[in-house]
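Participant: need the 3D shape of this:
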Amino acid sequence: MTAKTDPPVQLTLPNGLRVALLHDPALVQAAAVVRVAAGGHDAPVEYPGLAHFLEHLLFLDSVAFPADQGLMAYVQRCAGQVNASTRERDSYYFFEVPVADLDGGLARLCDMLAHPRLALEAQLREREVLEAEFQARSRDTDTLCDAALAQVMQPADHPFLGFHAGHRGTLPVEQSAFQNALAGFHQRFYQAGQMLLVLASPQPLEQLRELAERHGGRLPAGAYVPQSAPPALRLPTSTGLRVEAQPGRLSLYGLLDDLPDTAGEALDFLGECLAGEEAGGLSEWLRARAGCDSLHLRVPYRYAGQAVVAVEFTVGEAGAANAGACVPAFFDWLDFFAAADWHDLRRDYDRSVAMRERVSPPLARARAWAERLGPRDGDVEGGGVSESGLLALRAILMQLCRRQRVELLTVAAVSSMPAGRGFPVKTVQAPLLPNVQEQCGPWRLPPANPFLSLPGASSGPQMAIPEAFLWKECNPPFPGQAAVFLRWRFPEQPADDELHHALAAALQPVVRAARQAAVEVRFDGQGDDWVLSLYGLASPQPTVLDAALKCLSAPSADAWARGIQRRDTERRRAAGELLIRRLLNELADAFETPTETDAIDAGNWQAALARCWRTARWGGLALGYAGADRQRLEQVLSQVPGEPSRAAAQALAPEVRYRWRDAAIPAGECGLLLFCPLPDARAETEAAWRLLGRCLEPAFYRRLRSELQLGYAIFSGFRSVGRLRGLLFAVQSPDATAEQILSHIETFLDDQAAVLAALEVTALREMSVDLADRLSRFPSLRAAADWHWQAHLGKTSVDHLEHLCRALRTLDRSTLLAHYQALREAQGGWRVLANAAPVDSRWQ
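Facilitator: Reported below is the predicted structural model:
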C-alpha cells in the first residue's frame, strides 16, 4: 500500500529538449506539462507583465492551428483540462485528456509554444483580459501582503519586490519597442534548451518516447540560457506592518538563504508538521488559547538558494489582541521542533506521500515532476523527504529560529496612499506586536496516523444493508480506489446550520489525517440535508468512515465554539474570494426554500444534536468496493446514526419559470450565473442538452471573452447543481452590468440557433459519438463517483448511463434543435444568481 510509483524515464532530444516519461498502466487519462525556464522576473524591467502577457497570447492563433482549432478548443472538445501559469522564474503549460487525444494535444501545445502568430489585434484584446485579472488580483489578500514587503525589505531592485503581473499601462503593444521586446523574449527563452516536457500516461514507454520525439523535436533547437541571479534579499531589522486587506490574518515573513535544491521538499514537510491539529501541536494550542482558527505555511518566493516564507495565522476579528499570543508560541514550538527526533514523523510522511501519489491523476503527477525537474536542475528524488532534504530542513529551522521577521497584520483600513504602478497596496509600518506572556506548550509531536497502517481483517457481525444504501461497480475500474456517500435527511425537524458547522469542526482532525492517507473527506450541507463523502484509496476508507461517524455521533465538547469560529472564518475567507467563485459556491442553495429551526446555542446544542440523530433518515452509495474492503465497510455501516430510509430523493422542479436571487455581495465588478435545469429526467433530454453544452462552450467563451472582452472569468457547460442537472453560463465583468451581461448571453443564444441549424450531419454525428464514448469512460474515480451520486439524487434509473450513451449515438439535428428551443423557452426554468437586483419584471 505504501510503495512509491516509479520515477520517470528521462532523456534529452537532439534539439536540447529534456523529456521525462511517466508510464503507469493504472492511469486512464494522459497528461502533458511543459516547463519553460523563464518567468515574470526574466522579462524586461521596462515592461512588467510581458512574460504573463506572452503566456496568454500563446493560446491564440499559431501557425498550424487557428484559435478555434488550437489547444484550448481542442481540450474543451475532449472534456479535458488545460491551463498555464507564469511564475517568478518559470512558466508552465499543461493539459489532461483521454489517452487517444494526447497526440493531438501535444501537437497543438508544441506548435503554439514555437510558432505563435502574435497578431496585434489579438494583443489589444488580450491586454484587456490582463487588465481585468489585475483588477481582481488587486483585491487578493496574498497579493497585497506580499507586495507590502517592498516597504521593508532590501534591495529595492530585487525582483521579488517588484511588480510583474502587468496591466494596461505596462503593456504598450502599439509601440514597436514593445513588439521587439516581446519577440526577443519569445525567441530567447521559448526554445528547446530552455524547456522540459513531462508526459504521464498508461501508454507504453516506446509510444510516449515516439510522441515526445515527433512533437517535441519540432521545437526550435537551443541551449539553456542561464537566468540572471538575483542579489541577496535582506531584512535590516524585524518590523511590523499593517496592510489594508481582508482583516483577521497575521503573517510572519522570514528570509532564507544558502538553501540547497532540496529545500522544496523540506518546506513541504515543515508545512505539514506545522499545520497538524493533534493534541500537543501548535495549531491545537493556538485555537484554544489565541482564537486562531487555522495555520499554514506559504512560500511566496524561492529561487537560487533564496526563499521567502510566510507562516499565516487566521486570528479573527480580535486581530492584534489574538495575534500577540501567536508569535511567541510559534517560536517556542519552532525551538521544540528543531530539537525533536523526526524519525517516526518522517516515516509517516514518506508513507503518506507514496499513498497520495498512487491516487493522483496524471496531470497532478506530471506537474509534480515538472516542479522537481527542469532545464537548469540536476537529478532529484521522488516524493517524501530525502537525506539531503533533512539537511535542508535543519538549515531552514536554524535561520527561522533567529526570529528575524516581518509581522504583517491585515486590517480594515490604513491611512496611507496606495503604492505606485503596481498593486494598489495601502500599508504602514508599525511596532512589533506586544508579546503576551503566557506559558506555551507543553509540545508533543503527533502520534502515528492510524489511517496509514494496513487494515486488519474484518471482524464482528455484518449488518443487513438497507435498500437505501446502494453498491455500484466502477467501469472502467480504478484499481485500489473507491468512494462512499452517506446522506441524512431530517423529516421531522430540519437540522440547524450551526450544528452542521459544529460537526464540520469536530471532523477536522479526521479530515486532515485521512488526507494524509489519500482519502478526501467532505461534510456538506445540501439544503436541509447533510452529506458525508469519502473518495480515494479504498483500503483506509472503512477505518476513516468509522472515525468520522464517531465524531458525528459524539462530537467533542468544544465543537460548538470551534464551529462558530469556523463559520466566521469561512465567511471572512469567502469575502476575499473571486466573485464568480463565491456565486458558484452559493448556487446550489440559493433557490432552496428556507426552513425555520428551533433556536440553538452553546447551552443546548448537544441535546439538539441528539434529537436530530433520533429522527434522521439515512441512505447512501458506495462505488468501487470489493472483497475485504467491502466487508469492512459493511461492518462500519452498522454505526451510522439515524434510521435507514426507503424514500429516495425527489428531483425538484422550479415552481416559477424565471427566478432571480440577488446574492447581495458588494464588489466593484458584476458576476452573473445563469443556470438552466433540464425540463425532465429522460435520458434523451439529457443527451441533447449535454451535446448543446459541448457545442456552445467554445463559442460562448470566444464571443463573450475574446470578442466582447467582458472579462476573464467566463465559461459555460453542462453541470450538476445540487440535485439538478443542466446548462450553466457564468460571467464576471469589471465593466458590464447584470442587465448587459444577461443581454449578451441571450443574444448569444439567439445567434447560435442558426449555427446549430447549419451543423453538418457528419460533424454532429462525430460529436455525439465522441461525447458518448467519453461519458462511458470516466476520467477519474472522483468523476465516476460524483456521476453516480448525482444520478442517485436525481432518482434516475439504474441503467441511465447506458440509455444516455445510446441516445447520444442516435441523436439527430432536428431533435437537437427541438431541445435548443426548449432551452430558449426556459421549459426547465431559468435561474439567475448575481450580485445585482433583477433586471426586469419577468424575474421573481
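
Participant: C-alpha only now, for contacts and for neighbours.
Facilitator: Fine.

Participant: does Leu804 sit in a helix, a strand or a coil?
Facilitator: Following DSSP: H, G, I helix; E, B strand; the rest coil, the label given to Leu804 is helix.

Participant: now do the contacts for the residue nearest to it when sequence neighbours are not counted.
Facilitator: Counting by Cα to Cα, 6 or more residues apart in numbering, the nearest residue to Leu804 once its immediate chain neighbours are dropped is Ala683, at 4.8 Å. Applying Cα atoms under 8 Å, 6 or more residues apart in numbering, we find Ala683 in contact with 800-801, 803-804, 807.

Participant: for the residues you listed, which one is nearest His23?
Facilitator: For these, the minimum distance to His23 (Cα to Cα) is 30.2 Å, reached by Leu801.

Participant: the closest one: helix or strand, and which one exactly?
Facilitator: helix 800-809 (DSSP states H and E).

Participant: that helix packs against which elements?
Facilitator: Judged by 3 or more Cα pairs under 8 Å, 6 or more residues apart in numbering; DSSP states H and E, the packing partners of helix 800-809 are helix 683-701, helix 761-775.

Participant: just want the angle from that helix to helix 683-701.
Facilitator: Relative orientation of helix 800-809 and helix 683-701, computed by axes from the mean of the first three to the mean of the last three Cα atoms, to 10 degrees: 60 degrees.

Participant: which parts of helix 800-809 are buried?
Facilitator: Of the residues in helix 800-809, 800-801, 804-809 count as buried by neighbour count, 16 or more other Cα atoms under 10 Å.

Participant: from these, which is closest to Gln429?
Facilitator: Proximity to Gln429 was ranked across the buried residues of helix 800-809 by Cα to Cα; first place goes to Leu801, at 60.6 Å.

Participant: figure out the length between the terminal residues of stretch 199-211.
Facilitator: 9 Å (Cα to Cα, to the nearest Å).

Participant: who's in contact with stretch 820-834?
Facilitator: Stretch 820-834 is contacted by residues 583, 587, 590, 653-654, 656-664, 670-680, 689, 692, 738, 749, 753 when judged by Cα under 8 Å, 6+ apart.

Participant: sort out which of the residues you listed are buried, if you could.
Facilitator: Neighbour-count burial within the contacts of stretch 820-834 applies to 583, 587, 590, 654, 657-661, 663, 670-679, 689, 692, 738, 749; the criterion is 16+ other Cα under 10 Å.

Participant: next, the structure of the following sequence, for comparison with the previous one:
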Amino acid sequence: MMKSPLRWSLLCLLVVLTACGAKPDNNIVLPQTDSRDVRYLRLDNDLQVVLISDPSIDKAAAALDINVGSRHDPRDRQGLAHFLEHMLFLGTEKYPDAGEYQSFISSHGGSHNAYTSFEHTNYFFDIGAAHLDEALDRFAQFFSAPLFNAEFVGREVNAVNSEYQARIQNDYRRALDVFKELANSDHPFTKFTVGNLSTLLGGRGEEALRQDLLDFYEDHYSANRMGLVVIGRENLDELQAMVVDRFSEIENRKLSDSEIKVPLVEETPLRFELKPRREMRELSVSFELPDVRAQYHKKPLNYLGHLLGHEGEGSLLYVLKKNGWAEGLRAGAGFQYHGGSVFNISIELTPAGMAAVDTVTDMVFEAIALIQSEGVAQWRFQELTDIARLQFDFRTRPSEIHEVSQLANNLHYFSPSDLIRGDYAMTDFDPDLIQDLVNAMTPDKAIIAITRPELEGEKTSELYNVSYKVTPPTAAELERWKVRAGVAGLALPKPNPFIASDLSIKSGEGSEVPRQVVSTGRIGVWHMLDKRFSLPKGNLNVLIRSPSASSDATRQAAAELWVRMVRDELNAFAYSAQLAGLDYSLQARWDGIGLELRGFNDKQGMLLDSLASRLANPEWDEVRFLRVKMDYIRDLENQRHADPYRYLSSALSQQLQRFRFTTEQRLQAVQSLGMKEVKAYSREVMSATQLYLMAHGNYSESDARQFARVAADFLLGDRVPDAQPEQVRRIPEGNFGESYSLEHNDSALLWYLQAPNPGHRARIVMGIAGQMIGPAFFNELRTRDQLGYVVYGGAYPVREVPALYFVVQSPVTDTADLQKRFRAFLDNWQESGIDEQTYERNRKALRVKLLEQPRNLWEAGDQFWRDLMDGYTSFNSREQLVDVLDQMGFDTWKRELLAILEEDSRRSLWLQAGGARGEKNLGVQKLDGPGQVGRKRQFFLYEHPPLKH
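Facilitator: A predicted model of the protein is given here:
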C-alpha cells in the first residue's frame, strides 16, 4: 500500500531526528534460524541499547541492566542496592502513584520483576505487544525521575526484611553466610546482599536512610553503566523512536568501576564445616582464579567444568557412585566478578560418602591431577566447539522477558556483534591458558566446605544462625593431597557419540496440529511435522498408561523408586546425549509412567531404544536400590523444610486431586519397600498398559510409527488396563481446611475458593476475576499492609474446575489475622474493585494470554501434549475458551462471579502453616470429616482420550 506523501515525510523526519541521538550498528550475529531484525545503539548519554523487531510476538518486553550491585553498598548500609531496587518501583514524577506501574503491566497481560546481585541490578517486564510504547514511557521514568517517596521508606525496609526472613532457612544462603564470615573482610563479597532492618536502618531512622538512598542513586546510577534491550512488534525505526528520547534523559555521570584486587580468602587452604537445615551432605572444593570473562571465545572454565563435571563412564561421579558415596556432582565457574572468579566442585554425598569424606576429597584432587597431566587436548575442545555451534545455530529462543533480561546483562561483557553468540562462542583453543588455570587448582589453594546435619559447631553465623566450625587441614593431610596415587577406573571422557550429524529438515507438508496416525485401542500415535519452527529437533512424548501405577501411596512410592533406579542406571549413558542437546525425562505419574525426549532428532531413536529397554528390564542391583531409596527418603524428608508457601501450594494439589498422596503417606510407604517388592510392582504395572505417543517436530510419519514400534516392543503389556478417570475433588459449601507443622518461623495461609460447577464458562468468569484480583491483592497486603514478601493471588484452574486462590507468607502476623484480611479484601473488592472499564481492560489482557503463541518448538509441543492429555483431541482448548470470553459481557460476568463469591455458599479450602505463632483456629472442617462422605458427589471425573475412534 502506498504511503501518503505527508506521512512518509514525517516518518523520514522522525528517523533522522532519532538517529541524531544514537549511533546505530546492525552487525549483531544471529543464529541461522533467527530471522528477526536487530539493531545496536549507543545513545549520546552512552547508554547501550539493543532493539529487536519481531512482528510475530504476542508479548513485547524490555530490560535494563545496571552494572551496580551489592559490592557498591556502603559498609554501614548493607543491602542498600537491593533496597533501591524495591523503592524504584514506587512512583516517578510523571507517574507518582506507587501501584500504577504494576497495575498497568498486569492489566495489559504482562508481568514484571527485578533482581540485585553482586555487580548487577536488572529490571525487566513483558506486556501485550500493543502496549509497549506506554509501558516504556513508565519504565524509562524509573531511571531518570524516580520519587523515592519518604512515605514508603519504612514499608519497603519491612519488605526487604520480610524477604530476608522468608529465606532465612534456605541452605544455599546459609552456606553463603558462613563463607562470608570466613572470607577476607576487605573484599566487598563479604557484604550482606539482601539487607534487613538492622543493616539498613541501624537505629539512624528513615530520613537518614532515604538520604543515603538518594546519594547512592546519584553516585552509582549512570547511563554509561546501563544496558537496555527492547523486543517489540514494531520495526526498528519505530522502536528506536520509542527509546531514544525517553532513555536519553538518563544522566551520564561517567562512572566506572575499579577492579577488585584483594584476595577473596586471605589464607588457604581453608576448610570449614556447617550444619544444614535439610537432610543433606555435601563436599565443596573451590579455587579462587582470575576473571577470564573477557576471553569468552576461549571459555577455559567451561572446558574444565566439562571434564570435572562429566557424568559418563570413568568420570569422578561415576567412580563415586560405584562406591556408593555420591548422588550427584556439579563443577564449573560460580561466583565471577571484576577481578576474579571462583571455580567450584560440589558433590552430593550419601551417608557412606560422608563417612569417607577424606577419601572423596583425595579423589577430587586425583581428578584435577588427571586433567593437569593429560586433559588439555585439541579434540576435546573441538567437540565442545561443535556442540556450542549447534546450540547457537539452532538456538531455542527463550520467552521475551527472559531473553531481554539476559541480553541486557550480556551488554556489559560481550562485543555488540556477539550479544547473542557470546554465550555460545567457544572458538579459540588456548591450551596454555587452560593449563595455567588447572595448574592453579592445587591443594594448598583449596577452599573446602563440608555440609552435614550431624555437625555440632563451635560458632554461629550472625545473619542466618548457622552452626559451623573451622577445621584447618593438618600438615599430613595437605601432604597426602599432593601425592598422586591414582584412582582405579577414573578416566577422562570418551568421544561423544550423540552429536547430531544429520541436520536436514524433513520433506513433506506440515500441519497446524498433530493428527492421529495409529489407532488400535492399545496404541495411539499422533504425528505433526512442524514447519513453523523448521528445526532439526523434535518433541517425543510417551505415556505408558497403567491405572495401577499409583492407586495407593505404596504403589506411588514403588513407582518412584522404579523410575529412579532406571534414571540412575542410564545416567552415565544418557549424559553424553544431554551434552549434545538430546535430553530426556522419565517420571512416575498418577496414571502411569511418562517419558519425554526432546532435542536434535538425529539420534533420538538410539536413546529411545535404551530408555524403553531399561525401563522394561532394569538392572536390579541391590547396592543401587539402597542408594536410590535413601535418596528418595531424603527428598521426602526435606520437603518439610520447604518455604511454607511452596509447601502449601504442593499440599493444595494433593488435597484436590485423587491419587496424589501426601509427603507423610509416601514417606511411611517407602520405608517398608524392598527391591523385591518394587520389582514385582514394576512387572504388575507393565502387564496391563496402553501407549499414548506424540511425535512433534522434525519427524516424518514413518518416524512416528517406528518410535511406536520400539516403544511397543518393550512397553506394551499383555492386557488392556481398566479405565481410571482423573478425579478432581469437589469442595462442598462451607469452610474446610488442613494445618501443617513446618520447621519455619513464618506463618503462611492459602485460601482456595472453588466455583460450584466446572466448564469453560466458569473458567472464564474466574479467569477474568483472577486477572483483576492479583495486582490489587498484592498492592493491599504486600505494598500497603506489609504482611510479608510472598503475597499473590489469582485464578487456579485444575482441569476444567476453576477457582481463585490467595497466598501470603508472613513474618509479622498469624494465620487467623491473615484469614480476616483475606476475607476483608475480597469483600471490599466486590464492593469497590469491580467496574466495567477495569473489567474490559483485564478481559483483553486475558484474551492476549490465552491466544499467546508458543515461542519455540518446546512450548508448542508442551501445549499439544497437555491438550491431548486433557482430552482436547482437536488441540483447540484455548480457542474454545476465547470463544466463551468473546461472548461474555460485563453484566453477565459480574452476576455470575458474585453468585460464586456469595459468602453463604462459598466453597473454601484453607491451608495453614502456623510457624512460630502456632496453628490457629480458622473455623474449618477436614474435607473427609464426619457427615461429608456421600453428602454430594465428591469428585469431578475426567477420562483419558480414547485411543480408537
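
Participant: what's the spacing between the residue nearest to Leu804 of the first structure and Tyr535 of the first structure?
Facilitator: Taking Cα to Cα as the measure, Ala683 of the first structure falls 27 Å from Tyr535 of the first structure.

Participant: returning to that earlier point: export the buried residues of helix 800-809 of the first structure to JSON lines and tack on distance to Ser841 of the first structure?
Facilitator: Converted to JSON lines, the buried residues of helix 800-809 of the first structure look like this (distance: Cα to Cα, whole Å):
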{"residue": "His800", "distance to Ser841 of the first structure": "38"}
{"residue": "Leu801", "distance to Ser841 of the first structure": "39"}
{"residue": "Leu804", "distance to Ser841 of the first structure": "37"}
{"residue": "Cys805", "distance to Ser841 of the first structure": "40"}
{"residue": "Arg806", "distance to Ser841 of the first structure": "41"}
{"residue": "Ala807", "distance to Ser841 of the first structure": "38"}
{"residue": "Leu808", "distance to Ser841 of the first structure": "37"}
{"residue": "Arg809", "distance to Ser841 of the first structure": "41"}
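
Participant: tell me the one of those residues nearest Thr143 of the first structure?
Facilitator: Within the buried residues of helix 800-809 of the first structure, the smallest distance to Thr143 of the first structure is 44.3 Å, found for Leu801 (Cα to Cα).

Participant: what does Phe185 of the first structure correspond to in the second structure?
Facilitator: Phe185 of the first structure is assigned Phe216 in the second structure as its aligned equivalent, the criterion being TM-score structural alignment.

Participant: tell me the residue in the second structure aligned with Thr314 of the first structure.
Facilitator: Under TM-score structural alignment, Thr314 of the first structure pairs with Glu348 in the second structure.

Participant: which strands and helices lie in contact with the host helix or strand of that match?
Facilitator: According to DSSP H and E, Glu348 of the second structure maps onto strand 340-349. For strand 340-349 of the second structure, the helices and strands in contact under the criterion 3+ Cα pairs under 8 Å, 6+ apart are strand 282-289, helix 300-309, strand 326-337.

Participant: how about the closest residue to Arg395 of the second structure other than its chain neighbours, secondary structure?
Facilitator: When the adjacent residues along the chain are set aside, Arg395 of the second structure lies closest to Pro31, with 6.7 Å between them (Cα to Cα, 6+ apart). When the structure is split into helix, strand and coil by three-state DSSP, Pro31 of the second structure lands in coil.

Participant: what does Leu595 of the second structure align to in the first structure?
Facilitator: Checking TM-score structural alignment: Leu595 of the second structure goes with Leu532.

Participant: hmm, back to that, any idea of the angle the helix holding Leu801 of the first structure forms with helix 761-775?
Facilitator: With the same axes, to 10 degrees defining the directions, helix 800-809 of the first structure sits at 160 degrees from helix 761-775.

Participant: quick check: the gap between Pro300 of the second structure and Pro74 of the second structure.
Facilitator: Separation of Pro300 of the second structure from Pro74 of the second structure (Cα to Cα) stands at 34 Å.

Participant: the two: which has the busier surroundings?
Facilitator: Pro300 (27 against 15; other Cα atoms under 10 Å).

Participant: give me every residue that touches that one.
Facilitator: 292, 430, 433-434, 437.

Participant: go again using 6 Å as the cut-off
Facilitator: Ile434 (Cα atoms under 6 Å, 6 or more residues apart in numbering).

Participant: Ala548 of the first structure is in what secondary structure piece?
Facilitator: Ala548 of the first structure belongs to helix 541-553 when elements are defined using DSSP H and E.

Participant: make that Pro641 of the first structure, sorry
Facilitator: Using DSSP H and E, Pro641 of the first structure sits in no helix or strand.

Participant: for His52 of the first structure, same thing?
Facilitator: Secondary structure assigned from DSSP H and E places His52 of the first structure in helix 50-58.

Participant: in the second structure, what residues pair with that helix?
Facilitator: Residues 80-88 of the second structure are where helix 50-58 of the first structure aligns, taking TM-score structural alignment as the criterion.

Participant: tally up the residues packed near the nearest residue to Thr554 of the second structure once chain neighbours are set aside, please.
Facilitator: Nearest in space to Thr554 of the second structure, with sequence neighbours left out and distances taken as Cα to Cα, 6+ apart, is Ala669 at 4.9 Å. Counted with other Cα under 10 Å, the burial measure for Ala669 of the second structure works out to 17 neighbours.
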